[in-house]
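Participant: got a predicted structure here, sequence first:
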Amino acid sequence: MAIYTKGGDKGKTSLFDGERVSKDSLRVSTYGTFDELNANISLADKFCISKRNKEILQRVEYRMFFLQGEIATQDAEKFRSQSRIITDDDVHYLESIIDNYTAQLPKVTSFILPGSSLAGAQLHVCRTVCRRAERQLVSFMKVNPVRPEIERYVNRLSDFLYIMARSEDHEDYLEKVIGEVVQRYYKAIGRLNDHG
């Protein structure tokens, strides 16, 4: 089956509820930016060292489908009757990760570069795309109703991505330190054997 439908050849696209709108509409631009964010989060999770961080990011990736779907529907009730939606439980989940990781990670006392590891750098890309998506959502909300749970979730999401970036940078640092210690140990053992 072909993935193209030719339905968008004249600059229109279909929303979740079947409504046809212009591809440059604010609604399409908003959920499209969240789609871009989700693709970047997916890339970030492939770079992660921590298995737990991978699992956390994948959970967020699935929640992004619910967020995008609701924005991509003019008849929000129709979407909510057929799909899961973002709730305050999802907001609290992000807050719990932010609070736990903030307590565990070393304190930041100055500006930091956006990522000292590959995963950290990619998560900072996610953070900046998230901020852009949030700005678009704010513009979208001026003319369209949006549930406050979605607004809260998006606002927490950029902070969550920041702390995840810090976590991966820290994991990368620890891995390098351990690698250096192991390397020095084997060098020392080698020298002892040479003199033994």
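Facilitator: Looks like it came in fine. Numbering: from 1, shown residues only.
Participant: going forward, measure contacts between C-alpha atoms and count neighbours the same way
Facilitator: Will do.
Participant: could you point out the longest helix of the protein?
Facilitator: The longest helix of the chain (DSSP state H) is helix 148-195.
Participant: who are the packing partners of that one?
Facilitator: If you count contacts as 3 or more Cα pairs under 8 Å, 6 or more residues apart in numbering; DSSP states H and E, helix 148-195 packs onto helix 51-71, helix 88-104, helix 118-141.
Participant: at 6 Å instead, please
Facilitator: helix 88-104, helix 118-141 (3 or more Cα pairs under 6 Å, 6 or more residues apart in numbering; DSSP states H and E).
Participant: ok, second structure coming up, stack it against the first:
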Amino acid sequence: MRIYTKFGDKGKTSLVGKVTDKDDPRVAAYGEVDELNAAIGLTIAFCKYSDIKEILTPIQKDLFIVGADLANPQGEKLNRINPIRVSEFEKTIDEIWEQLPALTHFILPGGTQTASLLHLARTICRRAERNIVALSKKEKVNPDIIVYINRLSDLLFTLARFANRKERVEEIIWKGKK
């Protein structure tokens, strides 16, 4: 099987056996989830902490499920995202948050390479979330996806702070115009 079909050369793609435009909101939504997955993969590639990698790797698998779910909202046989994952995220966030200094101001995204990549993944996650929410106002979307993506962005933020803490890199606080 070839990687190219030439079908997309006219701006069309196949969405669950149905021909649709490549700028269809559903195609855009799962495309952004794919971009998020790639950003997490890049983070894993550069991360030197096994504990962070162990958290991120299963998320990549989850995001394939999320993408499939977005591509086929009516699919009965899909392995839809398990809401238990959100509870697992919350537990991880709470455990890590206890190790971090209190957050009293906004912080600038950055710091270590891993933290910076996690912040980038977080912003991609937020964009995907906005577009999934917009899609959900027009078409059926599994509501568990919205909760999952929202909590994932919280987890990515927490992991970015954690990565900086591991390397003793101070967060840069933003206090407004100064």
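Facilitator: Okay, I see it. None of the values given here were measured: they were computed from a predicted structure.
Participant: quick one: TM-score?
Facilitator: Laid over one another, the chains give 0.89 as their TM-score (TM-score structural alignment, normalised by the length of structure 2), with 169 aligned residues with a Cα RMSD of 1.4 Å.
Participant: and among the helices and strands packed on helix 148-195 of structure 1, the most buried is which?
Facilitator: Each of these was scored by mean neighbour count; the highest is helix 118-141, a mean of 21, by mean count of other Cα atoms under 10 Å.
Participant: how big's the offset between that helix and structure 2?
Facilitator: Mean deviation of helix 118-141 of structure 1 from its aligned counterpart in structure 2 after superposition (mean Cα distance after the TM-score superposition for structure 1): 0.6 Å.
Participant: what's that helix aligned against in structure 2?
Facilitator: Aligned by TM-score structural alignment, helix 118-141 of structure 1 corresponds to residues 113-136 of structure 2.
Participant: please apply the same query to stretch 90-97 of structure 1.
Facilitator: Going by TM-score structural alignment, stretch 90-97 of structure 1 sits over residues 85-92 in structure 2.
Participant: secondary structure element for S14 of structure 2, which one?
Facilitator: For S14 of structure 2, the host element (DSSP states H and E) is strand 12-15.
Participant: what does the very next helix or strand once past that strand contact?
Facilitator: Sequence-wise, the next helix or strand downstream of strand 12-15 of structure 2 (DSSP H and E) is strand 18-21. The contact list for strand 18-21 of structure 2, computed with Cα atoms under 6 Å, 6 or more residues apart in numbering, reads G11, K12, T13.
Participant: now, of those, which are buried?
Facilitator: T13 (16 or more other Cα atoms under 10 Å).
Participant: now distance to D21 of structure 2 too, for the contacts of strand 18-21 of structure 2, in JSON lines please.
Facilitator: As requested, the contacts of strand 18-21 of structure 2 are exported to JSON lines (distance: Cα to Cα, whole Å):
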{"residue": "G11", "distance to D21 of structure 2": "6"}
{"residue": "K12", "distance to D21 of structure 2": "5"}
{"residue": "T13", "distance to D21 of structure 2": "6"}
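Participant: find the centremost residue of structure 1, please.
Facilitator: Residue closest to the average C-alpha location in structure 1 (Cα atoms, centre = their mean): I41, at 4.1 Å.
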